[in-house]
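Participant: Below is the sequence, then the predicted model.
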Amino acid sequence: MTNMTQPWIFTARCPSVVGTVDVVTRYLAEAGHYIEEIQSFDDRASGQFFIRIEFLPAEQDAFAPEAFDEAFGARAADFSMEWNLTAPGHRTRMAIMVSKYDHCLNDLLYRYRTGQLKVEVPLIISNHPDLEELAKWHNIPYYHLPVSAETKPQQEAEIVRLLDEYDIELVVLARYMQVLSPWLCEQLDGKAINIHHSLLPGFKGARPYHQAWEKGVKMVGATAHYVNNDLDEGPIIAQGIQEVGHAHYPEDLIAKGQDVERITLFNALKHHVERRVFLSGDRTIILSH
């Protein structure tokens, strides 16, 4: 079957029992919906089953999500299944938070502008004014919200207000060099993604790439994860590495590390907006191609 129409995305989770795949695929087949892509995973550690399906409705123009939920819900109830439908062409409303480093911001805005990343970017938030011209070039509102230890509660309250005002679904910390308070972490639970360098051993404090160079590291990397109240320890979505050697100086490690950060963050965001990421406790299940 060939069809240029964009598919609907069905995602679901439920306890691991016999018949989980059948209850979904049988309903879709009986309703005349055509499955274009399907992935599933049974997590033995948690006893949970996860499934993601892209399907074309029997009648695209007449498809009603409410009717689907009602009809499918009658069957899914026996499995304690929770599910979501995502409409074709849905673009996640994403806010970008950034400080002074512009490599991730530049990459995201390029991928947004060229359609590689299916999002809308209604605003950019920063604790510094440095990148406002870049935002203006892309015609995106830029909110400069300075922060200090004394003003942090007010600044974070303004961040949340802006996210509500712009109806934001996802927040990306594109090298936003501030530690979020437990309160803000709670507000962003499950809908904020952070990117940071990953070095072995873990070099903490100032100038981590210089520390890494002094120890002669052989690879640099990056980790993208959901934000939680444990600094840089939220559920991991994507990671990347790049080999380096003795001929690479600190500035080379920084450049390579930033390259890895860009692609790793893009991969994580792509998984998220395509509804391929499921949380299973503190772990992620990624139903990718």
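Facilitator: Sure thing, it's come through.
Participant: drop to CA atoms for contacts and neighbour counts, all remaining ones
Facilitator: OK.
Participant: Not counting the longest helix seen in the chain itself, show me its contacts.
Facilitator: Identified as the longest helix of the chain according to DSSP state H is helix 250-273. For helix 250-273, contacts defined as CA atoms under 8 Å, 6 or more residues apart in numbering pick out 91-92, 103-104, 107-108, 117-119, 193-197, 209-210, 213, 220-225, 237-242, 244, 277, 286, 288.
Participant: hold the first one in mind and look at this next one:
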Amino acid sequence: MYPEYILTLSCLDHRGIVLRVSGFLAEHGCNIIDSAQFGDPESKLFFMRIHFALEDDAISDELLRAGFGSLCGDLGADGALHDAGAKPRVLIMVSKIGHCLNDLLFRYRSGLLPVEIPAIVSNHMDFYQLAASYNIPFHHLPLEAGASESAKLAQEARIIDLLDTHRIDLVVLARYMQILSPGLCDALKGRAINIHHSFLPSFKGARPYAQAHRRGVKLIGATAHFVTGDLDEGPIIEQDVERVDHAMSVEQLTAIGRDVESVVLARAVKWFVEHRILLNGDKTVVFS
């Protein structure tokens, strides 16, 4: 078995990038398993993801990484080299609605989601027993309604300690109903994913599915996106919809909506840990 890697790269688009990268891999004893690339005519950026195996025993991991760093410098590229066998470390945050948390934990335990989950954080105690059933430490970090800015920052300081202690690669807001501070959003840029219903900007606030029911919506959807300081407006990773009709109750709409939210969030997390998502300004490139 040869060690496998996933290479990701983005830079200004110009001729010869694929040749340079594939040539580098060939020169370093690597065999490409699969490759995807995209040139965006609007942003003028080029994006690439390559899954490859290092088949030359004379090439060390250190030598490969050093050479790739030099290649990125030559190309003016933002690049990363990931160990394909490593499981990213994920911290999940949740409040009082647990369908997304439950779904992610099931996928994790079943091996469908190749991650490590060293901690779950919540501002409520509702899911400490669920966390315990998976042997995952549960951190209750309460935040009272109307809490002061200093109290919010103190709570976030504890979250940051957990991120550092557990060497977290990704934060998943699995229906965590607190707004993160701009500072924390900046610190987590490109490595925090949120999920919400896709009715926004309509039906804001409490009981959105009840509001949608009163308006007679015909589609229910969900959006997974990166977290930014602009509430619910970060770069979109994945979306999906389900058709509904006039005969359905609020409870049925809510159940359908929660199913869609769970699936959409799970897809986004899986694509992140497989290094398929690259930022393209306010958008994303997601390689299948």
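Facilitator: Structure received. The structure displayed is predicted, hence computed values, not measured ones.
Participant: what's the TM between chain one and chain two?
Facilitator: Overlay of the two chains. TM-score (TM-score structural alignment, normalised by the length of structure 2): 0.94; 284 aligned residues with a CA RMSD of 1.6 Å.
Participant: Check the contacts of helix 250-273 of structure 1 for burial and list the buried ones.
Facilitator: Those of the contacts of helix 250-273 of structure 1 that meet the buried threshold are 91-92, 104, 107-108, 117-119, 193-197, 209-210, 213, 220-225, 237-241, 244, 277, 286, by 16 or more other CA atoms under 10 Å.
Participant: separation between the equivalent of Leu265 of structure 2 over in structure 1 and Ile168 of structure 1?
Facilitator: In structure 1, Leu265 of structure 2 lines up with Leu265, judged by TM-score structural alignment. Distance, Leu265 of structure 1 to Ile168 of structure 1, using CA to CA, to the nearest Å: 18 Å.
Participant: Which residue in structure 2 aligns with Gly202 of structure 1?
Facilitator: Correspondence of Gly202 of structure 1 to structure 2, assessed by TM-score structural alignment: Ser202.
Participant: ok but that match is inside a strand, no?
Facilitator: No - under DSSP: H, G, I helix; E, B strand; the rest coil, Ser202 of structure 2 falls outside any strand and is assigned coil.
Participant: what separates it from Leu180 of structure 2, distance-wise?
Facilitator: Distance of Ser202 of structure 2 to Leu180 of structure 2, given as CA to CA: 22 Å.
Participant: thought Ala135 of structure 1 was touching Ile124?
Facilitator: Yes - look at Ala135 of structure 1 against Ile124 with CA atoms under 8 Å: they come within range, at 7.2 Å.
Participant: does the counterpart of Leu56 of structure 1 in structure 2 sit in a helix, a strand or a coil?
Facilitator: By TM-score structural alignment, Leu56 of structure 1 lines up with Ala53 in structure 2. At Ala53 of structure 2 the chain is in strand, as set by three-state DSSP.
Participant: Quick check: closest non-adjacent residue to Ala53 of structure 2.
Facilitator: Closest residue to Ala53 of structure 2 apart from its sequence neighbours, by CA to CA, 6 or more residues apart in numbering: Glu4 at 4.2 Å.
Participant: Next: Gly79 of structure 2.
Facilitator: Using CA to CA, 6+ apart, the closest residue to Gly79 of structure 2 is Leu9 (4.1 Å).
Participant: how about that neighbour, what's its partner in structure 1?
Facilitator: Match for Leu9 of structure 2 (TM-score structural alignment): Ala12.
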